[in-house]
Each structure stands twice: as structure tokens, then as C-alpha cells.
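Novice: pasted the sequence and its predicted model underneath.
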Amino acid sequence: MELNKSLRNDWTKEEVQNIYNQPLLELLYQAATVHREWHNPKEVQVCTLLSVKTGGCPEDCSYCGQAARYQTDIKVQALLPTETVISHAIKAKENGSTRFCMAAAWREVRNNRDFDRIIDMVKGVNELGLEVCCTLGMLTEEQAIRLQEAGLYAYNHNLDTSEEYYDKIISTRNFDNRINTIQHVRKAGISVCSGGIIGLGETTADRVSMLLTLSTMPQHPESVPVNALARVQGTPLEELPKVPIWDMVRMIATARILMPASTVRLSAGRIEMSETEQAWCFMAGANSIFTGEEKTLLVTPNPGVNEDLQMLSNLGLEPKKKEFATSCSN
């Protein structure tokens, strides 16, 4: 397979379908080849995601246990003190994380004291030399600029699913709201983190559509999380089946081929994957995971940092070291 080391933003739906639907081992071979052309295949970026404000969200995302309208066991937690967040970030750095992401269960950012506190958190984590990321819901261009000036490295705002399937999962906002926030982030000079979730009841065509939207953006997201639905009791999607591992592998491999320079993050759902299954995802081009001392990813179970470091060692992989740079490229 001869590779032209250049990025494309003009993929067609038919091309994405053909890549996604090809025989699995051929897809894996192509993705692994692309991965080795663009990245060090031995490196995996270890990231930590902390919920700094939990639950009570007014949105109705069908997969999310933090939506106030669903009866779940998740405890509502007000915005954490800045000192607590910084202590978590220090611990994450000691455990080998190079990116620290702070998540707040908000529909949108509001210009109030809580946002002022988020700004202080961003400044504090940035001073530790970590890539600091936030996921706070929708935000305006002015708010994005304020976050960038505070030292924000990346902003996460997933598409979740395809534009066509979006209103089956969320009714309290629309797909264009997602795109607008991503555009505000990009315009502010912040690195974009945007991917989606599979296992929501979507079709293969929906998965292809979501990948097409991401890969035809004027600039690919620097970070593309691929999540398997973490089924939360009390949410509308709690009875859906576990996502088959080969579906995750197909998504990761296709994302790797379409967006070769991006960091593809193996995100939610790892708690239900064996070490062997995760190895297939790394073979397909995933080069980042989320880990943590509390063994949670936001509010759902996740492998702990010691387990993850042992897994990487078993597979001959190693945590990626921090690259100190002032640009917003990964």
C-alpha cells in the first residue's frame, strides 16, 4: 500500500463506506500502515478525565446518567474547589498522564463565577505543564477566546452520532449547535477534540456519516475519541447490547485512515474490553486512552492507572512523553 503523506478533507460518502466495509483484516492492515507512517506505534498518550461538576444537567442525552430527568444512582456534585482539581491534576501527572481534561455537566457555559473558577483551574493545570482540556457544553466565541487566553490547550465537544440520527438521541439541542461550538473553538486557536459514541442504536450508515462529518471539516480534529456506549441504569439506552469489539476496531481503523495525523482516543467502554480486545484497537490505530486513580471515566467504571500501565507494558507500548510546545497541534 503506497501512501501519500498528505491530509484530505474532501472524502466522499462512498469512499468512507468502502473503507469501513472492506474485509476486516485488510482494513486493519491499511490502518496500521497509515498509523506507522504518521505516528510512533509504540507510544500511547495517557490522559485523565475528571468530572469537576457532576449531574443535574438539563439536557436529555439518552446515554447520559448526568441528565437531571433520569433516575440514576449518580450523585449530583457542585463545582469542585480549584485546589481539589489541581491536586487531582498533580496526581495524574505523577501517574504518567500528559493531558488533563475537566468536564462539567452543563448545557452551556455561562459568564458567571463558576466560569471564573474554571478559568482559574485552566491556569493552574496549564502551569503544571500538562495539556489542559475542558468539556463544558456549548460556548460562544468570546468564551472560547477567554479559555484560550487562560492556557486551554484543547476543547472536547463530541458530535455523538450522525446528523441524521442526532434527534433520536438528543432533543434539547441540535446538530448545528455542536458544529457551531467546534467552529468557535477552532477560531479561538484551541485544539479541537471531537468524536462520537457507537452502540446508541445507530446504523452503519450513521457511523459512516459521523466519520464523514469529522474528516471533511476544514481542519481535522486534532483529537478523535471513539466511545462505546457505557450503559447507565436509569437512562433510556440502559438495555442496549454491548458494542461488539469488531465494531470498535472498524471505527478506530476507519478514523485512522481518514484522519491520519489525529490522535485517535480509545475512550469509554474499555471496562468491558479484555486486554486482547484493546490490543486490536491499538493495532487499528488508537494511540490514546483515558485512565485515572479513581477507576472511573466521568461517572462510569474505567480501568485504573496501574492496570493500564501494566497493559501497556504487556503489549510493548509506552506512555507518550509530554512535548512542550506552544502550538495547538498534537
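Specialist: Received it, and whenever you're ready, just let me know what you need.
Novice: drop to CA atoms for contacts and neighbour counts, all remaining ones
Specialist: OK.
Novice: so which residue is dead centre in this protein?
Specialist: The centre of the chain sits closest to Pro225, judged by CA atoms, centre = their mean, with a distance of 3.2 Å.
Novice: hang on, it is in a helix, isn't it?
Specialist: No. The assignment for Pro225, made by DSSP: H, G, I helix; E, B strand; the rest coil, is strand rather than a helix.
Novice: how close does it sit to Glu127?
Specialist: Separation of Pro225 from Glu127 (CA to CA, to the nearest Å) stands at 25 Å.
Novice: residue contacts, the closest residue to Tyr29 other than its chain neighbours?
Specialist: In space, Tyr29 comes closest to Ala284 once its chain neighbours are excluded; the distance is 7.9 Å by CA to CA, 6 or more residues apart in numbering. Neighbour list for Ala284: 28-29, 31-32, 249-250, 252-253, 256 [criterion: CA atoms under 8 Å, 6 or more residues apart in numbering].
Novice: right, and Thr135 touches Ala103 too?
Specialist: Yes. Proximity of Thr135 to Ala103 meets the contact threshold set by CA atoms under 8 Å, at 4.8 Å.
Novice: which of those two has more neighbours?
Specialist: A count of neighbours by other CA atoms under 10 Å puts Thr135 above the other of Thr135 and Ala103, at 22 against 18.
Novice: narrow the contacts of Ala284 to those that are buried.
Specialist: Buried members of the contacts of Ala284, counted by 16 or more other CA atoms under 10 Å: 28, 31-32, 249-250, 252-253, 256.
Novice: could you export those residues to JSON lines, including columns for secondary structure and distance to Gln219?
Specialist: Output for the buried ones among the contacts of Ala284, formatted as JSON lines (DSSP: H, G, I helix; E, B strand; the rest coil; distance: CA to CA, whole Å):
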{"residue": "Leu28", "secondary structure": "helix", "distance to Gln219": "25"}
{"residue": "Ala31", "secondary structure": "helix", "distance to Gln219": "20"}
{"residue": "Ala32", "secondary structure": "helix", "distance to Gln219": "22"}
{"residue": "Val249", "secondary structure": "helix", "distance to Gln219": "24"}
{"residue": "Arg250", "secondary structure": "helix", "distance to Gln219": "23"}
{"residue": "Ile252", "secondary structure": "helix", "distance to Gln219": "19"}
{"residue": "Ala253", "secondary structure": "helix", "distance to Gln219": "19"}
{"residue": "Arg256", "secondary structure": "helix", "distance to Gln219": "15"}
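Novice: take a look at this one as well, against the first:
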Amino acid sequence: MKTLTELRSLYSQPLLELVAQASDVHRQNRGYGDIQKCALLSIKTGGCPEDCAYCPQSAHYDTPVSRQPLLTVEEVRQAAEQAKAAGATRFCMGAAWRSPPKEGPEFERVLEMIRTVRSLGLEACVTLGMLTPDQARRLKEAGLTAYNHNLDTSRQFYSNIVTTRTYDDRLATLRAVSQAGISVCCGGIIGMGESIDDRLMMLVELSQLQPPPESIPINCLIPIPGTPLEKAPPVSVTELVRLIAVARITFPKSRIRLSAGRDRLSQEAQILCFLAGADSIFYGEKLLTASNPDIQEDEHLLTAIGPIAEKQKNHCGNIA
């Protein structure tokens, strides 16, 4: 477990020294040739009863996102096949629920989606909201690789962003997932008006999880019209790089996922994020509802990184 004082000390180093330290940790534990490409698909869009201030899928706000019912298993199969053909090794599925139905055809359909994705040789990750231990067990039995459930920010700042659930609700789901034997994917969003300490306290919370998260997404807020955060200013690249570097040093064996907001970063900024320890991207023109760099742009990015990354493009990661 890390303390806020320890992470402040890391974060406040001169930037180049911090990145150099993170780079050393990254080389010793993971290596720059292993950049995982993940695909993300919204399998049920909009109409969520939660009031997350950043989310265009919340039913509380009037946003450009329209409601779409749960996809069919065949639609998911086709999307997963396309993602695999493009080089993705993990296929992630998100549904705009507070929590999935405990029983019935929709939850059974999600289980079949997981089995279908796994049958294609891909890792399967879902984010469905809050889970009961029994739901987590059934997801594990279906072959689920990882469950994404972000803390978003610090405990202290959380109520400024979400009021329809508590921080402890989030942690209870993470415990259920971990106890079921599913890898935890858990990170947060920066640029919501939080302080540097809020970002670091989120990492402190993650360091208390046992085992540590298998992967940690670092998202930059994408301001969406109609949400309370639609006018939030962007986060500087150096703040993003510092947080990634501290996350890499704190979690030497976890994947640090450079996630939402990447389409607003230059190629050079993304390369600096990789140097600081990021080793995963979402691959494809769309995240759940937001834009993402297109595949051709990412091919250029991976080519620019060099021969090791080129090798990784053609032989992507291990399937756990």
C-alpha cells in the first residue's frame, strides 16, 4: 500500500527524472515491445439512471447520445472478428446499466457474448455497473478475463461527480470481481476539476486492492455537450505524463492504459506517455460513445515508435 506523501514525492520530481524512473521500472517489469491493442464496443447505450457528471449516457442529461437496446450475440461476434482482424487482443464490452439484471434473458445474452468473444481467442472484458458476488461468479464461469469498474477519482472528490452511488459501492463490486477470480481493470478520469492530490489519492486507493489491478485506465475527460462538465478545460500533457509515470512506478506489473481523450493528443505526446509507462491503447475509431484515433493513425503511431513496436503489431500480446 502506498501513501499520499509517497506519491506526492514521486509526482513532484523534475519531469525528466520522473519519466526516467518510470521508464526504468517499465523496462524491468514489462518492456516497450508489448503495447496491447484493445477494442471497445457499447453493447447497450444510453438511458443509464446514474448521474455521473462526465457521462453522455446518463438519463439525467440531454446529450447527443441516443438510447440503443442490448445488441445481439451475432452483432458482437461480427465486431469482435473485425477487431481481431485489425490486431486487437482484448475485446471490451460496455453496457449503460446501474447494474445488470440479476436474472433473465439480457444477462444470459451477455454471458453468451463473453463465451463468443473467448471462442475467437480474444481476452474478454466487460463493464456493466455494480455486481453481486453471484453475478461475478457467473461471469467468471462464462470465461470473462477482466472486469472494468473505475473509481474515477478520489473518495473525497467523488460526490462532486456522482451522487447516485457511493465510493464504497464501487469498492464492493471490485471485491466481488476479485473474489470470483476475475482480473480487475480499474482507473479514473482526469480533468473533472479535481486536484493533483485527488488523482494521487485514487492511486492510493488502488494500491490497497489485493491483488493490485491487472490494468489501470487513465482517461482524459472528453467534455460532452449537455453534461455538467461540458465546459471543463483540458488537462495539460505534462500532468497526464506525470500521472502515468507515478502509476507505472506504483504498479510495476499492471497495464497502464492510455484511454479516452487520446484523439486530442499529438503523436509526440502519446509517445511520451508510452515512455512514461503506458502500454495499452484502445484501437478503433470509437470508444463507447466518444471519438478515438482511427486505425490508420494508430498504425502510423506504432510505426513511429520503432521496430520493437512493429514486431508487436504483428504478434500482439499474450492471451491470459
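Specialist: Cool, got the structure. Keep in mind it's a predicted model, so treat the numbers as computed, not measured.
Novice: so after superposing, what's the score?
Specialist: Laid over one another, the chains give 0.96 as their TM-score (TM-score structural alignment, normalised by the length of the second structure), with 314 aligned residues with a CA RMSD of 1.0 Å.
Novice: reformat the buried ones among the contacts of Ala284 of the first structure as TSV; add distance to Gly65 of the first structure.
Specialist: Compiled in TSV, those are given as follows (distance: CA to CA, whole Å):
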residue	distance to Gly65 of the first structure
Leu28	33
Ala31	34
Ala32	35
Val249	26
Arg250	27
Ile252	25
Ala253	29
Arg256	30
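Novice: nearest to Glu272 of the first structure, of those residues?
Specialist: Nearest to Glu272 of the first structure among these, counting by CA to CA, is Val249 at 14.2 Å.
Novice: does that closest one touch Trp280 like I think?
Specialist: Yes. The pair Val249 of the first structure and Trp280 qualifies as a contact (CA under 8 Å) at a distance of 6.7 Å.
Novice: now do the same for Asn18 of the first structure: its match in the second structure.
Specialist: Residue pairing (TM-score structural alignment): Asn18 of the first structure is matched to Ser9 of the second structure.
Novice: which one of the contacts of Ala284 of the first structure is nearest to Arg146 of the first structure?
Specialist: So of the contacts of Ala284 of the first structure, ranked by how close each gets to Arg146 of the first structure (CA to CA), first place is Arg256, at 31.7 Å.
Novice: can you pull the contacts of that closest one?
Specialist: With contacts defined as CA under 8 Å, 6+ apart, Arg256 of the first structure is in contact with 31, 34-35, 262, 264, 284-286.
Novice: out of those, which are inside helices?
Specialist: Within the contacts of Arg256 of the first structure, membership in helices is found for 31, 34-35, as judged by DSSP state H.
Novice: returning to that earlier point: surely the residue nearest to the centre of the first structure and Gly269 touch.
Specialist: No. Counting by CA under 8 Å, no contact exists between Pro225 of the first structure and Gly269, whose distance comes to 11.5 Å.
Novice: so how far is Val237 of the second structure from Asp34 of the second structure?
Specialist: Counting by CA to CA - Asp34 of the second structure and Val237 of the second structure are separated by 23 Å.
Novice: how about the aligned residue in the second structure for Ala279 of the first structure: what's its closest non-neighbour residue?
Specialist: Taking TM-score structural alignment, the alignment pairs Ala279 of the first structure with Ile271 from the second structure. In space, not counting the residues next to it along the chain, Ile271 of the second structure is nearest to Ile305; the distance is 7.1 Å by CA to CA, 6+ apart.
Novice: neighbours of that neighbour, just the number please.
Specialist: By other CA under 10 Å, 18 other residues sit near Ile305 of the second structure.
Novice: residue in the first structure matching it?
Specialist: That one, Ile305 of the second structure, aligns with Leu315 by TM-score structural alignment.
Novice: what helix or strand does the equivalent of Cys92 of the second structure over in the first structure sit in?
Specialist: With TM-score structural alignment as the criterion, Cys92 of the second structure lines up with Cys101 in the first structure. Taking DSSP states H and E as the criterion, the element that holds Cys101 of the first structure is strand 99-104.
Novice: kindly report the same for Phe107 of the second structure.
Specialist: helix 105-119.
Novice: and that helix, which stretch of the first structure?
Specialist: For helix 105-119 of the second structure, the aligned range in the first structure is residues 113-127, judged by TM-score structural alignment.
Novice: that stretch vs the second structure, mean deviation?
Specialist: When the second structure is overlaid, stretch 113-127 of the first structure sits 0.5 Å from its aligned residues on average, using mean CA distance after the TM-score superposition for the first structure.
Novice: chain center to that stretch: distance?
Specialist: Per CA atoms, centre = their mean, to the nearest Å, the displacement of stretch 113-127 of the first structure from the mean C-alpha position of its chain is 21 Å.
Novice: ok, now stretch 85-103 of the second structure?
Specialist: Stretch 85-103 of the second structure has its average C-alpha position 12 Å from the chain's average C-alpha position, going by CA atoms, centre = their mean.
Novice: could you do stretch 107-126 of the first structure as well?
Specialist: Between the centre of stretch 107-126 of the first structure and the centre of its host chain there is 20 Å, according to CA atoms, centre = their mean.
Novice: okay, buried residues for it please.
Specialist: Of the residues in stretch 107-126 of the first structure, those scored as buried under the neighbour-count criterion (16+ other CA under 10 Å) are 107-109, 115, 118-126.
Novice: which one of those residues is nearest to Pro241 of the first structure?
Specialist: The shortest approach to Pro241 of the first structure among those belongs to Arg107, at 27.6 Å (CA to CA).
Novice: what segments of the stretch 101-250 of the second structure are strands?
Specialist: Ranges of strands within the stretch 101-250 of the second structure are 123-127, 146-148, 183-185, 188-190, 215-220, based on DSSP state E, counting those that start in this stretch.
Novice: out of those, nearest to Asp51 of the second structure?
Specialist: That would be, of the strands of the stretch 101-250 of the second structure and by CA to CA, strand 188-190, which comes in at 15.4 Å.
Novice: which neighbouring elements make contact with that closest one?
Specialist: If contacts are counted by 3 or more CA pairs under 8 Å, 6 or more residues apart in numbering; DSSP states H and E, strand 188-190 of the second structure sits against strand 215-220.
Novice: identify the residue range in the first structure corresponding to the strand it packs on.
Specialist: Under TM-score structural alignment, the match for strand 215-220 of the second structure is residues 223-228.
Novice: residue in the second structure paired with Val299 of the first structure?
Specialist: Aligned against the second structure by TM-score structural alignment, Val299 of the first structure finds its counterpart in Thr289.
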